[in-house]
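**Q** Pasting the sequence and the predicted model now:
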Amino acid sequence: MESPGSTGRPRAAARLRRAALALTALAATALPLTAGTLAPAPAAADPGDTSKLKKLNAQIARLDKEYGGDLAKLKDAQYGVRKALSNSGKLTRDLEQARLRVAQMAATQYMTGGADPSVQVLADGDPSAVLNSASLATHLSQNQATRVQQLQKLIDEQQKAKAQAQAKISDLQKEIADLDAQRTRIKSLVKKYKPQSPTSGMGGVTARMLKVKNVIDTEFGPFPIIGCVRSTGDPQDHGTGHACDFMESSGGTMPTAARVENGNQVAAYAIAHAGALGIKYIIWRQRIYDLRSPGWRAMEDRGGITANHYDHVHISVF
């Protein structure tokens, strides 16, 4: 036969379990801790930081292209920003979890008048005895103090990490601004040492043609490839080293709109500087411009993209 005390113990424990389970639902609307216990909650990581970094990445990609390739100094600063933002984001998530735990603690105190059901449930034997235990009160006090201290530490770390991320973003912005301010000098340097196009058939090319090739490549390259001396097909001036083809695409395919525009600029430049460079004629997009009889003239259809010079600018010299 069960005694009144033994019957009451399971019921009391069940009530305490139900109170503990109610904490999960209550956590989202839990009462805040006593005023002054914690520093004000910091704002979550600024969503604008990711947008800033995205814009800075686009600027870096543009500068990479304009300034001759990998900008190692900017890439290092970029890495620092990413790392700092990642650290700030992780601490923000950890902080939210810690605040949830402390909020649960506050809700527990409010519902039970200071007792902690989650601890009580562990004492299935006699909840009443546990509630009356002086050692439990000491444990709860110490446990709460520790969690509050941990939360305050996370707040401090998160604020510090956010400040570091903002500082690194600012440093990266200054680096980019500095490069932008030196645009003229850097572009001149890049132009002087810009990447050169791969070439074929350079053996036997004349000195004049070599100069034209180098000037055009410097101004408008790199090209997919520049082909000069050859003896196959209809070599024309290629056979004697007096011509080069500046390819705007490869594999007999039609160039993109951007590459067509590049070809247009190559042809216009060659015409404008023909006198200084010794250029004899230019062929581009089934048309020929002969400096001995100036003006563009349409050519016969030779049956293909390459044969009709749609994928390359042909330049011959005297």
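**A** Looks like it came in fine.

**Q** all contacts plus neighbour counts: C-alpha atoms, from now on.
**A** Noted.

**Q** isn't T199 right up against N214?
**A** No - T199 is beyond contact range of N214, at 10.9 Å (criterion: C-alpha atoms under 8 Å).

**Q** So between the two, which is more surrounded?
**A** Per other C-alpha atoms under 10 Å, whichever of T199 and N214 has more neighbours is T199, with 16 against 13.

**Q** Please identify which helix or strand holds A25.
**A** Using DSSP states H and E, the element containing A25 is helix 4-27.

**Q** and that helix, what does it pack onto?
**A** On a contact count with 3 or more C-alpha pairs under 8 Å, 6 or more residues apart in numbering; DSSP states H and E, helix 4-27 meets helix 72-112, helix 117-120, helix 127-131.

**Q** Use this one as the comparison:
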Amino acid sequence: MPELPEVESLADFLRDRAVGHTILGVDVVAVQALKTFDPPVAALGGLTVTGVARHGKFLDLDCDGLHLVIHLARAGWLRWREDLSGAKPVRPGKGPLAVRVRLSPNELGMAPGFELTEAGTQKRLAVYVVRDPKEVPGVASLGPDPLDPSFTADRLAEILRGSRTQIKGLLRDQKVIAGIGNAYSDEVLHAARMSPFKIAGTLTDAQVADLHEAIVHTLREAVERARGIAAKDLKAEKKSGLRVHNRTGQPCDVCGDTVREVSFADSALQYCPTCQTGGKPLADRRLSRLLK
């Protein structure tokens, strides 16, 4: 799933390539992906892309005051096309293509654009056409952005205070902190040397400070690594920069211990026992015993 660093990089990518272009049309192939009807998607035709923003994991294209808001979900991606002028008309089907956005020609006469694709059978990619991004429920309910200057260690302490939630789950909750998903929560907790099953409200002041530093540093580092990389190469770049996530069975880069995994019904987490749980492996089942 694209998380804050990848979505931020996609926003940068679109700022460089889409801003200033007029939208010639938006072709919705996967009807279930379009979550709004007023304004209609056709209203974007003829408008100019004036800016691109990120809200958590949401992309937001400002089109002369109307907003095309995109959430790529778990298996979605954005594929930039340098020239769509010769592209065949899209038809609803079972393929990965969900939405195509066609833009006005550039100085070379090529008509660029981008396509939103989604792999797998669980179709969760979502597209909204709204007058204000906060009309999108997922945007309106977002917690603080961890890269915003207002996200301080004191602010994090307020969020954690009294919480009985395991820290791994809390970091992934978009209503609590925006933009962190399964991969970067693993990376943050490894950097903070903290068990994923630690209860959030039990953290000491020192642990909160360490966690805050790990969140900000891990995300900023990932954003910088992704900066300037073409959209098609972002997935590979993300994978190459991970230290524990999706590295089950490999040696930890910090201590050399073997990275372990805990599997759940529809996801898994990875961690280093030496760095994070005092050398004790976590039970690989949903009701794993909490390690403190």
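**A** Here it is on my side, so go on. Remember, it's a predicted structure, so these values are computed and weren't measured experimentally.

**Q** So after superposing, what's the score?
**A** The TM-score (TM-score structural alignment, normalised by the length of the second structure) is 0.21; 115 aligned residues with a C-alpha RMSD of 7.1 Å.

**Q** of the helices and strands packed on helix 4-27 of the first structure, which approaches D171 of the first structure most closely?
**A** The closest of these to D171 of the first structure is helix 72-112. By C-alpha to C-alpha, the value is 7.6 Å.

**Q** counting contacts, what elements does the closest one pack onto?
**A** With 3+ C-alpha pairs under 8 Å, 6+ apart as the test, helix 72-112 of the first structure has helix 4-27, helix 47-66, helix 134-181 packed against it.

**Q** If we use 10 Å, what do you get?
**A** Here helix 72-112 of the first structure touches helix 4-27, helix 47-66, helix 117-120, helix 134-181, going by 3 or more C-alpha pairs under 10 Å, 6 or more residues apart in numbering; DSSP states H and E.

**Q** in the first one, what's buried?
**A** In this case it means helix 4-27 of the first structure. For helix 4-27 of the first structure, the neighbour count (16 or more other C-alpha atoms under 10 Å) marks R9, A12, A13, L16, R17, A19, A20, L23, A27 as buried.

**Q** thinking again about what came up before, check the helices and strands packed on helix 4-27 of the first structure for me and report the most buried one.
**A** Across these, averaging neighbours per residue (mean count of other C-alpha atoms under 10 Å) puts helix 117-120 on top, at a mean of 20.

**Q** Just list what that helix packs against, helices and strands only.
**A** Judged by 3+ C-alpha pairs under 10 Å, 6+ apart, the packing partners of helix 117-120 of the first structure are helix 4-27, helix 72-112, helix 127-131, helix 134-181.

**Q** The longest one to helix 72-112, inter-axis angle?
**A** Taking axes from the mean of the first three to the mean of the last three C-alpha atoms, to 10 degrees, one finds that helix 134-181 of the first structure is oriented at 150 degrees with respect to helix 72-112.

**Q** just the angle between helix 134-181 of the first structure and helix 47-66, please?
**A** Angle between the axes of helix 134-181 of the first structure and helix 47-66 is 30 degrees (criterion: the same axes, to 10 degrees).

**Q** And the next helix or strand past helix 134-181 of the first structure?
**A** According to DSSP H and E, the helix or strand after helix 134-181 of the first structure is helix 183-192.

**Q** buried set for that next one?
**A** I186, V190, K191.

**Q** among the helices and strands packed on helix 72-112 of the first structure, which is nearest I279 of the first structure?
**A** helix 47-66 (29.1 Å).

**Q** Just name whatever secondary elements that closest one is in contact with.
**A** In terms of contacts (3+ C-alpha pairs under 10 Å, 6+ apart), helix 47-66 of the first structure is packed against helix 72-112, helix 134-181, helix 183-192.

**Q** can I get the helices and strands packed on helix 4-27 of the first structure in TSV with distance to K160 of the first structure?
**A** Listed next are those as TSV, based on distance: least, C-alpha to C-alpha, whole Å:
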stretch	distance to K160 of the first structure
helix 72-112	8
helix 117-120	34
helix 127-131	41
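
**Q** Quick check: which of those is nearest to A163 of the first structure?
**A** Nearest to A163 of the first structure among these is helix 72-112 (8.9 Å), distances taken as C-alpha to C-alpha.

**Q** how many degrees apart are the closest one and helix 4-27 in direction?
**A** Going by the same axes, to 10 degrees, helix 72-112 of the first structure makes 140 degrees with helix 4-27.

**Q** Now the common contact residues for T199 and N214 of the first structure.
**A** Contact criterion C-alpha atoms under 10 Å, 6 or more residues apart in numbering; no residue bridges T199 of the first structure and N214 by contacting each.

**Q** Which parts of the stretch 151-300 of the first structure are strands?
**A** 199-200, 226-227, 243-247, 279-283, 287-290, 293-298 (DSSP state E, counting those that start in this stretch).

**Q** Relative to Q109 of the first structure, which of the ones you listed is closest?
**A** Closest among those, using C-alpha to C-alpha: strand 243-247, at 78.5 Å.

**Q** tell me which strands and helices the closest one is in contact with?
**A** Contacts defined by 3+ C-alpha pairs under 10 Å, 6+ apart place strand 243-247 of the first structure against strand 199-200, helix 207-220, strand 226-227, helix 257-272, strand 279-283, strand 312-317.

**Q** got the helices and strands packed on helix 47-66 of the first structure as a markdown table, with distance to A243 of the first structure columns?
**A** Shown next, in a markdown table, are those (distance: least, C-alpha to C-alpha, whole Å):
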| stretch | distance to A243 of the first structure |
| --- | --- |
| helix 72-112 | 39 |
| helix 134-181 | 39 |
| helix 183-192 | 24 |
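
**Q** of all the helices and strands packed on helix 117-120 of the first structure, which lies closest to D64 of the first structure?
**A** Of all these, it is helix 72-112 that lies closest to D64 of the first structure, at 9.5 Å by C-alpha to C-alpha.
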